[in-house]
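Trainee: predicted structure and sequence below. I'll ask about it afterward.
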Amino acid sequence: MNWTIPNILTVLRLAAAPGVAIMFLFFARPWADWFALVLFVVAAVTDWFDGYIAREFNQESRFGAMLDPIADKAMVVIALLVITGFQGMNPWILLPATIILFRETFVSGLREFLGAAAGTLKVTKLAKWKTTAQMVAIAILFATGVFQHEFLDRVEGLDDATVAAILAGEAEDTVGLNHWVRLEELTWWVGTLLLWVAAALTAITGWDYFTKARPHLRDAPRG
């Protein structure tokens, strides 16, 4: 393997995938949310840069072609596991996450089974949009966790009646509770909507790959 810049970025992105979950083992929230968000966004940005550099400077390689989709899938799968966990297994998050995880497992299995014929399952433009939607949705949902715990930090020591009065506009909001609540609600709705869009694109591209693979799945006629 040549240690070109695209390959180095891909390896770093693969290493960052478990790092997103590890943040929640070593740091308290919301710091864990902040670190996971920054790490995920930086890793996602390298996905664009390594592909661009590889194409523009003729540094494409078989190693990069193999590892790039693995790094993307590892990032998405681990991040979704973390998000479904801190969202309390919310069905609005769990269902699209399940669709995404099922498709990624299914297509990976198809590619492994097809072996040399796996070239028929080349990454399509729609699949790239699917990956982009997944990355953006996950980043926004990580931001939801940030805003949620920034809010919780500020209500610490306040009784429920005071918090309710502040949110209802009946008491002065000296600690910015309404600001964090609005940000949490906005990012949750936008992130969840994008996650459903990503799930829809995931299902469509998964079916497309299955359709392309079907000729290779038929048993040979018995003579």
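Mentor: Nice, thanks for sending it over. Residues are numbered from 1 along each chain as shown.
Trainee: okay, CA-based contacts and neighbour counts for the rest of this
Mentor: Fine.
Trainee: can you give me how far stretch 98-106 is from the chain middle?
Mentor: Centroid separation for stretch 98-106 versus its chain: 13 Å, with Cα atoms, centre = their mean, to the nearest Å.
Trainee: hey, which helix is longest across this protein?
Mentor: helix 177-217 (DSSP state H).
Trainee: and that one, what does it pack onto?
Mentor: Judged by 3 or more Cα pairs under 8 Å, 6 or more residues apart in numbering; DSSP states H and E, helix 177-217 is in contact with helix 91-114, helix 125-155, helix 160-167.
Trainee: how far off centre is the longest one?
Mentor: Between the centre of helix 125-155 and the centre of its chain there are 8 Å (Cα atoms, centre = their mean).
Trainee: ok, which of the helices and strands packed on helix 177-217 comes nearest residue 32?
Mentor: Of all the helices and strands packed on helix 177-217, helix 125-155 sits nearest to residue 32, with 8.5 Å by Cα to Cα.
Trainee: counting contacts, what elements does that closest one pack onto?
Mentor: With contacts defined as 3+ Cα pairs under 8 Å, 6+ apart, helix 125-155 has these neighbours: helix 31-56, helix 62-86, helix 177-217.
Trainee: now do it against helix 62-86, angle only.
Mentor: Using axes from the mean of the first three to the mean of the last three Cα atoms, to 10 degrees, the inter-axis angle of helix 125-155 relative to helix 62-86 is 40 degrees.
Trainee: list the buried residues for helix 125-155?
Mentor: By neighbour count with 16 or more other Cα atoms under 10 Å, helix 125-155 contains the buried residues 127, 130-151, 155.
Trainee: that one vs helix 91-114, what angle?
Mentor: Interaxial angle of helix 125-155 relative to helix 91-114 (the same axes, to 10 degrees): 140 degrees.
Trainee: try it against this one:
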Amino acid sequence: MSSLPNLLTLSRILAVPLFVLLMWDGTWFTSLLAFGLFCLAGITDYMDGHLARAQGTVSKLGIFLDPIADKLMVASVIVMLIHNDAIRGWTMLPALIIILREIAVSGLREFLAGVQVSLPVSQLAKWKTALQMVALGALLLGQSSAHWWPALPAHDLGVLALFLAAGLTLVTGWDYLRAGLRHMGPA
């Protein structure tokens, strides 16, 4: 538990309540702070895996906690962006796709763990996560940039990236489902 990669992963989980508090009132300043925290969380997401592999300290705990930290951060950002009206109307569709896929894949992983089958993260799923983080970061930035840089199209770029991320989310979700169905057998 006390390895640096695991501590970085745990810090992302512990940052979620702080992130929610920063986003609660949705002022341009707290949104800017939330954007900074989100960027820091993204850096720790990259660093924990990189350090664990480089130091040879990949652990079962880290493998377990890393996707949970990602899902908690993504879901809390989406919920708070909806709360602050940065995600509304048709933009709710890709947000819903992302959240539903995360729940479905988590359930699939839980089922497969029960039959002792591992479902490793694909390279495309890593790109999906990166695109989700860019989309959500841009939407966060868009909440504050309207105050200090109105010409920055952060919100519009975030919406576009969110739709692209939802497309990758559907593709990777389908890939995982197909892989999982091979281990479920006939009903």
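Mentor: Here it is on my side, so go on. On a predicted model such as this, the values are computed, not experimentally measured, just so you know.
Trainee: tabulate the helices and strands packed on helix 125-155 of the first structure (CSV), appending mean neighbour count and distance to residue 160 of the first structure.
Mentor: As requested, these are exported to CSV (neighbours: other Cα atoms under 10 Å; distance: least, Cα to Cα, whole Å):
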stretch, mean neighbour count, distance to residue 160 of the first structure
helix 31-56, 18, 25
helix 62-86, 18, 23
helix 177-217, 18, 13
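Trainee: now these in TSV, with distance to residue 114 of the first structure?
Mentor: Formatted as TSV, these follow (distance: least, Cα to Cα, whole Å):
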stretch	distance to residue 114 of the first structure
helix 31-56	25
helix 62-86	15
helix 177-217	7
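Trainee: show me the one of those that comes nearest residue 18 of the first structure.
Mentor: Residue 18 of the first structure sits nearest to helix 62-86 of all these, at 6.7 Å, using Cα to Cα.
Trainee: how far away is the residue most central in space within the second structure from residue 112 of the second structure?
Mentor: For the second structure, the residue nearest the mean C-alpha position is residue 74 (3.5 Å; Cα atoms, centre = their mean). With distances taken as Cα to Cα, to the nearest Å, residue 74 of the second structure is found 23 Å from residue 112 of the second structure.
Trainee: over to residue 12 of the second structure?
Mentor: Counting by Cα to Cα - residue 12 of the second structure and residue 112 of the second structure are separated by 26 Å.
Trainee: neighbour-wise, which of those two wins?
Mentor: More crowded of residue 12 of the second structure and residue 112, by other Cα atoms under 10 Å: residue 12, with 26 against 17.
Trainee: that one and residue 69 touch, don't they?
Mentor: Yes. Counting by Cα atoms under 8 Å, residue 12 of the second structure touches residue 69, with 6.0 Å between them.
Trainee: ok, and the closest non-adjacent residue to the alignment partner in the first structure of residue 41 of the second structure?
Mentor: Correspondence of residue 41 of the second structure to the first structure, assessed by TM-score structural alignment: residue 43. Leaving out its chain neighbours, the residue that sits closest to residue 43 of the first structure by Cα to Cα, 6 or more residues apart in numbering is residue 13, at 5.1 Å.
Trainee: and that neighbour, which helix or strand is it part of?
Mentor: Following DSSP states H and E, one finds residue 13 of the first structure within helix 5-26.
Trainee: against residue 180 of the first structure, how distant is the closest residue in space to residue 20 of the first structure that isn't next to it in sequence?
Mentor: Ranked by Cα to Cα, 6+ apart and with sequence neighbours excluded, the top spatial neighbour of residue 20 of the first structure is residue 36, at 4.8 Å. From residue 36 of the first structure over to residue 180 of the first structure the distance is 19 Å, taken as Cα to Cα.
Trainee: again with residue 94 of the first structure
Mentor: Residue 94 of the first structure is 24 Å from residue 180 of the first structure, by Cα to Cα.
Trainee: and residue 33 of the first structure, by the same measure?
Mentor: In terms of Cα to Cα, residue 33 of the first structure sits 15 Å off from residue 180 of the first structure.
Trainee: equivalent analysis for residue 39 of the first structure, please.
Mentor: Using Cα to Cα, residue 39 of the first structure is found at 22 Å from residue 180 of the first structure.
Trainee: before we move on, what about residue 139 of the first structure?
Mentor: To residue 180 of the first structure, residue 139 of the first structure is 17 Å away according to Cα to Cα.
Trainee: repeat that for residue 45 of the first structure.
Mentor: Relative to residue 180 of the first structure, residue 45 of the first structure is positioned 26 Å away (criterion: Cα to Cα).
Trainee: if we can go back for a sec, who touches the match of residue 41 of the second structure in this structure?
Mentor: Residues in contact with residue 43 of the first structure (Cα atoms under 8 Å, 6 or more residues apart in numbering) are 12, 13, 16.
Trainee: once aligned to the first structure, how far is stretch 29-45 of the second structure on average?
Mentor: For stretch 29-45 of the second structure, the mean deviation from the first structure after alignment is 0.8 Å (mean Cα distance after the TM-score superposition for the first structure).
Trainee: residue in the first structure matching residue 31 of the second structure?
Mentor: Counting by TM-score structural alignment, residue 31 of the second structure corresponds to residue 33 in the first structure.
Trainee: cool, and residue 76 of the second structure?
Mentor: That one, residue 76 of the second structure, aligns with residue 78 by TM-score structural alignment.
Trainee: its match and residue 164 of the first structure: what is the separation?
Mentor: For residue 78 of the first structure, the distance to residue 164 of the first structure - Cα to Cα - is 36 Å.
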